[in-house]
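[1] Need a 3D model of the sequence below.
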Amino acid sequence: MRLVQIAQRAGDLQRAARWYADLLEAAPVATFDPPGLVFFDLDGVRLLLEGNAPAALLYLAVDDIAATVERLRAAGTEITAEPHVIFTHADDTLGPAGTAEWQAFVEDSEGNLVGLVEHRAPA
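    Down below sits the predicted model:
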């Protein structure tokens, strides 16, 4: 079994589509309006923005958490938790063994919380 799609609440579909396009640095792969659906491709998993969807807490992998947070901050995104280490992976059960897992949290244009995750090798 594999994850196929995640739906995220978008009160203002166009605003949300712009925000996620900026965050993901990618354009939507499909838009159907009506009925009000925007899709992004997250490495084979569909992210669906929809007005009637419930809010979801997404965790997205980023290559450089500090640079991503600063780029989003400069664009006016509210940063709700600055980058910080959550834990170090002793084995590869939840992430690459030996890496520190950094997380930060931002608020999207619709008020949904979005987690950013970087696995950082030891210096």
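
[2] all contacts plus neighbour counts: C-alpha atoms, from now on.
    Noted.

[3] Now do the strands in this structure.
    Counting by DSSP state E, the chain has strands at residues 5-9, 30-32, 37-42, 45-50, 58-61, 78-88, 100-107, 113-120.

[4] Could you dump these into CSV with mean neighbour count and distance to residue 19 added?
    Formatted as CSV, the strands of the chain follow (neighbours: other C-alpha atoms under 10 Å; distance: least, C-alpha to C-alpha, whole Å):
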stretch, mean neighbour count, distance to residue 19
strand 5-9, 18, 13
strand 30-32, 12, 15
strand 37-42, 19, 12
strand 45-50, 20, 11
strand 58-61, 15, 14
strand 78-88, 15, 12
strand 100-107, 20, 10
strand 113-120, 20, 12
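
[5] Rebuild those strands as CSV, extending it with distance to residue 21.
    Listed next are the strands of the chain as CSV, based on distance: least, C-alpha to C-alpha, whole Å:
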stretch, distance to residue 21
strand 5-9, 14
strand 30-32, 12
strand 37-42, 8
strand 45-50, 11
strand 58-61, 13
strand 78-88, 17
strand 100-107, 15
strand 113-120, 14
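
[6] thought residue 6 was touching residue 47?
    Yes - counting by C-alpha atoms under 8 Å, residue 6 does reach residue 47; the two are 5.0 Å apart.

[7] Next, the structure of the following sequence, for comparison with the previous one:
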Amino acid sequence: MRGLTQVAQHADDLDRATAFYRDVLGLRHVATYRPPGLASFDLDGVRLLVEKGAPSAVLYLATDDLEADVARLRAHDVAIVQEPHLVFTDDGTFGTRDKEIRMAAFRDSEGNLLCLMT
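    All right, here's what the predicted structure looks like:
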């Protein structure tokens, strides 16, 4: 195996979900296909496939400024489920000893849980 190439995420309303991932999260929209009814986005080289038939997945998105991104989500009336908080301090296992790993959680337009992580 060589790595992750695609992740699928559930959407009840493809147009609403496309607008959320493109306009609110700022992901690059690659294509929409009708039929079968799916939209594709670029997640730094990994495809995010949004479609009705997919199960819900928890996506962890990288951020360089957790507080600013949470504020931007709030400005779009996105429901913040968990405020920014410390998850753990890296002991070197994940490459940066003493780096604080912080996270916040929110819901997308379809009710799926997503997290932002530093």
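
[8] any idea which helix is longest in the second structure?
    helix 66-75 (DSSP state H).

[9] Determine the set of other helices and strands touching that helix.
    strand 80-89, strand 100-107 (3 or more C-alpha pairs under 8 Å, 6 or more residues apart in numbering; DSSP states H and E).

[10] Same question for that helix: list its buried residues.
    Within helix 66-75 of the second structure, the residues scored as buried using 16 or more other C-alpha atoms under 10 Å are 66, 70, 73.

[11] How much space separates the second one from residue 42 of the second structure?
    When distance is defined by C-alpha to C-alpha, to the nearest Å, residue 70 of the second structure is 21 Å away from residue 42 of the second structure.

[12] With residue 74 of the second structure instead?
    Applying C-alpha to C-alpha to residue 74 of the second structure and residue 42 of the second structure gives a distance of 23 Å.

[13] outside of stretch 68-86 of the second structure, which residues touch it?
    24-25, 63, 66-67, 100-109 (C-alpha atoms under 8 Å, 6 or more residues apart in numbering).

[14] should've said stretch 93-111 of the first structure
    9-12, 15-16, 19-20, 65, 69, 77-91, 113-122.

[15] Can you check the distance spanned by that stretch, start to finish?
    32 Å.

[16] before we move on, what about stretch 93-110 of the first structure?
    First-to-last residue span, stretch 93-110 of the first structure, C-alpha to C-alpha: 33 Å.

[17] go on, stretch 94-105 of the first structure?
    19 Å.

[18] Also stretch 43-52 of the first structure?
    24 Å.

[19] what's the average distance of the longest helix anywhere in the first structure to the second structure?
    Looking across the first structure with DSSP H, the single longest helix is helix 13-24. Aligned to the second structure and superposed, helix 13-24 of the first structure gives a mean residue distance of 1.3 Å (mean C-alpha distance after the TM-score superposition for the first structure).

[20] Now that helix: buried residues?
    13, 16, 17, 19, 20, 23, 24.

[21] Which secondary structure elements does it sit against?
    Partner elements for helix 13-24 of the first structure (3+ C-alpha pairs under 8 Å, 6+ apart): strand 37-42, strand 45-50.

[22] Adding distance to residue 1 of the first structure, write these out as CSV.
    Shown next, in CSV, are those (distance: least, C-alpha to C-alpha, whole Å):
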stretch, distance to residue 1 of the first structure
strand 37-42, 17
strand 45-50, 13
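
[23] who wins for proximity to residue 58 of the first structure among these?
    strand 45-50 (9.7 Å; C-alpha to C-alpha).

[24] now the angle from the closest one to helix 13-24?
    150 degrees (axes from the mean of the first three to the mean of the last three C-alpha atoms, to 10 degrees).
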